[in-house]
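[1] I'll drop the sequence and a predicted model, then ask my questions.
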Amino acid sequence: MTDRFRLTLAQLDATVGDIAGNLARARAAWEEGRAAGADLVALPEMFATGYQLQDLVSKPVFHRDAIRAVEAFAAELADGPPLLIGAPWAEGGALYNAAWLLQGGRVAGRKLKHELPNYTVFDERRHYTPGPPGDPFAIGPLRVGTPVCEDAWFPTVAAEMDAKGAGLLLVINGSPYYRGKHAVRMNRMVARVRETDLPLVYLNLVGAQDDQVFDGGSFVLDRGGQIVRRLPLFEEAVVHVDFHRTPQGWVPEGGDVPPLPPAVEQDYHAMVVSLRGYLAKSGIERVLLGLSGGVDSALVATIACDALGPDHVRCVMLPSRYTSRTSLEDAAAVAQRLGCRLDEIPITGPQEAVGAALAPLFAGTAPGIAEENIQSRLRGLLLMALSNKFGEMLLTTGNKSEMAVGYATIYGDMAGGYNPLKDLYKTRVFETCRWRNAHHRPWMRGPAGEVIPPRVIDKPPTAELRENQKDEDSLPPYPVLDAILEILVEADGSVEDCMAAGFDRATVKKVEALLYGAEWKRFQSAPGTRLTRRAFWLDRRYPIVNRWRDEGGDESPPRQVRGRTA
């Protein structure tokens, strides 16, 4: 019996619904493993169909199509190593998330996912039935235990496979990114290693699906829980890992263990990958955005150039009578440094025409937010016209601070198909701009250097919808606002928690009122890159109509608080 086992890990990107394309990619990885003398080739969770599928997987014609395709695919792999691939399985009226073993031209077995996550972005109990803990697969000289993603976050499945003679735990995953996720995964996997005294391979999906980014970062742990191999974050890779039998058990050979990039770089890479993947999988090659001269639109333009290349990005400046000369100069400087197209469409004429049309109905009222928002909605109208005419998807540029408190105009600057900054607070926007100016990576398709002028980053934020307007006229300073939102949103904290952190009650209550009052806007907002565990959409699901408010820290009776209008 041989004392060597070669495992080929295919950390690849799958497209939801492209079953034929995904299996073609699996076939290419299998052929690469066969050429390298692999004993087993492995692909991530639900790779055959893409992940996450949401209610698509529950559609009978879809999962039947996927199952037939994988069964037919098995026949193509007779002359080579076994292949482990994630795909759905239906049996006895139940639907399962499964790891399929294809060997010798047939389906040699399936491991059905036992632990079904039902939190944050996951609704697996809505779609799947839990399977039994399962048995290891006997592959050559080794019994391979195959927990499926969440199965490895708890002891049961790993312990069962250890008890049944597994010599290795191979965990296939569709684990989406959030800031700090790698450390969470590592802690869980080290726990499984220490409980079982088995080496562990964590194989993760890579690429983007809607708001979620699968960051790869697959790794190998030895029996002591030490990492001996790590694949790159956010990038595809096919690698071969050798294991050797010793009297104590199977031991993985070491390899590259690149250091993890800082959080600001991981977030930026996630935003680039998510935008690139969203467009590529939607069949869209070009984007446009309104470039205001402000920091948010400058960062979105930079992300777009790094995702697609400057030749595929159109920026449009839409000045009104309130647009400063500084903003015009800054927008031009950003476009020039990035090397992307910049068009200019003044909106003064259309604004006056709309004002004249509304004048009979607005007569006798004081100018206010309605007049201000006409400008934003005119910009949205013109940008969407360009999008329709030229097939360029419009990007929105609102950051998480603005999305949280509704400091955005519905059907105006919120118009568009994708928002890379949707889960990035304003204070992190500044940090990210400074990081990008100082760093360039091979995965960036935009130019190196200081692409966002420091003046754009340092000047006071303003929407320029009226004379001398500043964001702080309507909102607390962003460091204060973001710190309060970190408590209310990220930590799901209370008014009293905010006050204990040193913030005055009136400011906290204002932020709380804006947060709840803006739910209807967020419900209609464009999807955007998920960077945290409390991104707006699947992570944080609140009713649109909601009269409750947190009256902690005060003895006054509860009262209804209304948020800002549009």
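    Yep, that arrived. Residues are numbered from 1 along each chain as shown.
[2] When you work out contacts or count neighbours from here on, use the C-alpha atoms and nothing else.
    Fine.
[3] where do the strands sit along the stretch 51-200 of the chain?
    Along the stretch 51-200 of the chain, counting by DSSP state E, counting those that start in this stretch, strands occupy 83-91, 94-103, 106-112, 137-139, 142-145, 168-173, 200-204.
[4] Tabulate those strands (TSV), appending mean neighbour count and distance to Glu512.
    Formatted as TSV, the strands of the stretch 51-200 of the chain follow (neighbours: other C-alpha atoms under 10 Å; distance: least, C-alpha to C-alpha, whole Å):
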stretch	mean neighbour count	distance to Glu512
strand 83-91	22	42
strand 94-103	23	40
strand 106-112	20	44
strand 137-139	16	53
strand 142-145	22	48
strand 168-173	28	37
strand 200-204	27	38
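[5] export those strands to TSV and tack on distance to Leu291?
    Output for the strands of the stretch 51-200 of the chain, formatted as TSV (distance: least, C-alpha to C-alpha, whole Å):
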stretch	distance to Leu291
strand 83-91	42
strand 94-103	44
strand 106-112	49
strand 137-139	56
strand 142-145	52
strand 168-173	39
strand 200-204	36
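[6] pretty sure Arg530 contacts Leu421?
    No: using C-alpha atoms under 8 Å, Arg530 makes no contact with Leu421, being 9.0 Å away.
[7] List the buried residues of the longest helix anywhere in the chain.
    Assignment by DSSP state H gives helix 369-390 as the longest helix of the chain. In terms of neighbour count (16 or more other C-alpha atoms under 10 Å), helix 369-390 has its buried residues at 371-384, 386-387.
[8] and here's the other structure:
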Amino acid sequence: MNIALAQIDMRLGDIEGICARVESQAVLAKERGADLLCVPAPLMAGVVPGGLIEASNYENDLVRSLERLAARLKELEVVALVPAVVSYGGAPLFEVFVLDRGRAVPARTMLVLRRERTGDDLWAPPVFDVAGVRVAVTFDALRDLEELPRGCDLMVYFQVNAFDVHDEASSAVASVADGHFRREVARAGLWLACMAPVGAFDDAVYTGGSFVMDDAGHVVAQAPCFEESLLVQEVRRGMQLPCIEQHELPQYRREEWLWEALVIAVRDTALARGSRRAALLLSGDLQSSLAAALCVDALGPRNVVGLVVERSEVYTPSQEVAERERMELVRTLASNLNIRLVEHEAPEVSAIVDRVLTFAEGPQLREQAEGMLLRDLARIEHAVPVSSITKTDAALSAPALAASFQGVMAPFGDVYLSALEFLARMRNGAGTAVPTRLVTLNAVERSLSEALARAMRDDWEKTDWADHIARVLAKLEPSQVDGILEAHVDRNLPFEELPTIDANREAAALLLVLVRHGEYARRMLPECPIVSGRSFSERMWPASLAWSDLGRHGEEHRGVAELAREELDRAEQRGDEYGERVRGEVMGLIGGLLGITPEQLEHLQSEEGQRKIRENLQRFEGQVQEAISRMIESSSQEGPSDEHVVGPMGPGPVHPDRNFPFFSQN
């Protein structure tokens, strides 16, 4: 059996266009002898469609389009697997439609309905035959590899987890060289076909790299990363095929994969907005310069236009020199990238408000004016306005950034500021794009200082805290700031486990307060591709929250589970105490009736007293039983011949051979 993996990138929701593309891929796959065609999981509506799956007409269009596609594929004699997220019982379900013999069969939904009647595992992977090969379908390979029934030959794994720069496994074939998938597949003893998506689907990004692995854990075929392709491979169970050597497999390099993922995100986001052009504000700093290089790699230099605004807050010779150097850096960048540069004189913001501005109001109004100019330029050029804000900026100074127009897309919105230096070094390795003066730690420190100064505007500058916060945070290195933010935002670590917490406890607390303070404003910032373990869009807290994580101040952690266990222990203790009290009252009553003193009762309740009671009861029971036996024997020899005698409880049958225990269960 030959399997084809169609690594294609299409716009979400274009159901008819996607089906037409799948049909064309099926034609190409059939020409290469394929029996089974697979397409990426997020192709139809992404992997987080939200309320879309609750729209009945969306489901109608999806099902009817797949049925028409199945009818066309019947003529090609190709079976296709088309995954999509659907609604099942009001909850999202990763479904896989099997297009075979002119029908579109929702395999997982059908099996769930069948298994509900039989009591089998509802969510076990569906298994079916294609060209004599037993095929299983999964969306979680590592979980299902060990649970597949015997006799499966091939597992088709549809990758749904988007690219995460900290998770190497999200890079598909690039992770195999470091041991991912190999051991699990070899232990399961079956073939694995990994269908890895490529492209940006909403805020999720995929880097491609589909592959086929034999039952010994060797990669026998791979698709390229970061581009569309059609991979066709023969599956031969139990036979060794030529494999790709480990040194020939792509190696995961964090900066390179992150850069290429962001390139895909910029390109696909612009196309989704109906444009192939980008406009951005160039400020002569590292992040705006690197954002321009990113847009050039994604869209081409002729489709990128830069805007630089000459600043008017120049009052001293040193400020004049700094402004001249900034303008020169922007012009050098535009020359390196071969992009068009639009220079604009600084607007007179004081004339707009018709009053004398305070020291803090000047930069804020200037940024608002620059945002207006960027919006106007993007409209004239029919371009997507791109922002250069980073995840560090969004964490620290979201309120000030949201006060002005920043664009509609922020490629670095999920990338911390300190990582840009390494990205710029990697990008300049392919040809100088960002001016060398900006690819330094000093440039990162200047950008961080600007972000902290921006964070002190508005609410903070009116308090006595502004100067204190600035002094405390100025002592931190950019890597320390980003390390604390990454631990708090991405990994959700408690205050006590933040890095450098012992040496910078107050600084860490202030950073977390700034993050919480900007919660409402971050929702007004441009969208960004998710390339980390948790972006701000995934980590939303209540906008009006007044709580910040300031630590436990040396106290032990106390949670709901601990509280519940304590209450259970307390309830058991109360039960034991109640039982002891009841026993004491009963023994006191018995003692009063029998004339037993309290000292004797206490002795009876002790372990030694209980032991003696048990011994006496056993001896007493034996004596009573012996007396009853003698009485029965005597009455049978001397009494009347009637079979019934009158006992203490009235007449009843007497059986000499029956034993009557004194202490019975009744």
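    Yes, it's here. Given the structure is predicted, the values throughout are model-derived calculations rather than measurements.
[9] Any idea what the TM-score is?
    The TM-score (TM-score structural alignment, normalised by the length of the first structure) is 0.82; 510 aligned residues with a C-alpha RMSD of 3.0 Å.
[10] Helices of the stretch 301-450 of the first structure, start to end?
    Along the stretch 301-450 of the first structure, the segments classed as helices by DSSP state H, counting those that start in this stretch run 325-338, 348-362, 369-390, 400-405, 426-438.
[11] Give me the mean deviation of the last one from the second structure.
    In other words, helix 426-438 of the first structure. After superposition onto the second structure, the average distance of helix 426-438 of the first structure to its aligned residues comes to 0.7 Å, using mean C-alpha distance after the TM-score superposition for the first structure.
[12] so where in the second structure does that helix end up aligned?
    Aligned using TM-score structural alignment, helix 426-438 of the first structure spans residues 417-429 in the second structure.
[13] which residues sit against that stretch?
    255-256, 259, 286-287, 290, 390-393, 433-434, 439-441, 444, 448, 478-479, 482 (C-alpha atoms under 8 Å, 6 or more residues apart in numbering).
[14] now swap in stretch 347-363 of the second structure and tell me
    For stretch 347-363 of the second structure, contacts defined as C-alpha under 8 Å, 6+ apart pick out 312-313, 365-366, 369, 457.
[15] nearest spatial neighbour of Met372 of the second structure, skipping sequence neighbours?
    Phe405 (6.6 Å; C-alpha to C-alpha, 6 or more residues apart in numbering).
[16] Against Ser282 of the first structure, how distant is the alignment partner in the first structure of Ala80 of the second structure?
    In the first structure, the residue equivalent to Ala80 of the second structure is Leu83, according to TM-score structural alignment. Leu83 of the first structure sits 29 Å away from Ser282 of the first structure, going by C-alpha to C-alpha, to the nearest Å.
[17] on that earlier part again, so the match of Ala80 of the second structure versus Leu40 of the first structure, what's the distance?
    For Leu83 of the first structure relative to Leu40 of the first structure (C-alpha to C-alpha), the value is 6 Å.
[18] again, but for Leu200 of the first structure
    Applying C-alpha to C-alpha to Leu200 of the first structure and Leu40 of the first structure gives a distance of 15 Å.
[19] returning to that earlier point: assess the claim that the residue nearest to Met372 of the second structure and Gln368 are in contact.
    Yes: at 6.6 Å, Phe405 of the second structure counts as touching Gln368 under the criterion of C-alpha under 8 Å.
[20] before we move on, the earlier item: so which of the helices of the stretch 301-450 of the first structure is nearest Lys111 of the first structure?
    Using C-alpha to C-alpha as the criterion, the shortest distance between Lys111 of the first structure and those is 39.9 Å, found for helix 400-405.
[21] chain center to that closest one, what's the gap?
    Distance of helix 400-405 of the first structure from the chain centroid (C-alpha atoms, centre = their mean, to the nearest Å) equals 17 Å.
[22] By how much does that helix deviate from the second structure on average?
    Helix 400-405 of the first structure sits 1.2 Å off on average (mean C-alpha distance after the TM-score superposition for the first structure).
[23] That helix maps to which residues in the second structure?
    Taking TM-score structural alignment, helix 400-405 of the first structure hits residues 391-396 over in the second structure.
[24] Now do the helices in the stretch 1-150 of the second structure.
    Using DSSP H, counting those that start in this stretch, the helices of the stretch 1-150 of the second structure run over residues 15-31, 56-76, 107-118, 141-144.
[25] right, so of the ones you listed, which gets closest to Thr332 of the second structure?
    Minimum separation from Thr332 of the second structure across the helices of the stretch 1-150 of the second structure (C-alpha to C-alpha) falls at helix 15-31, 42.5 Å.
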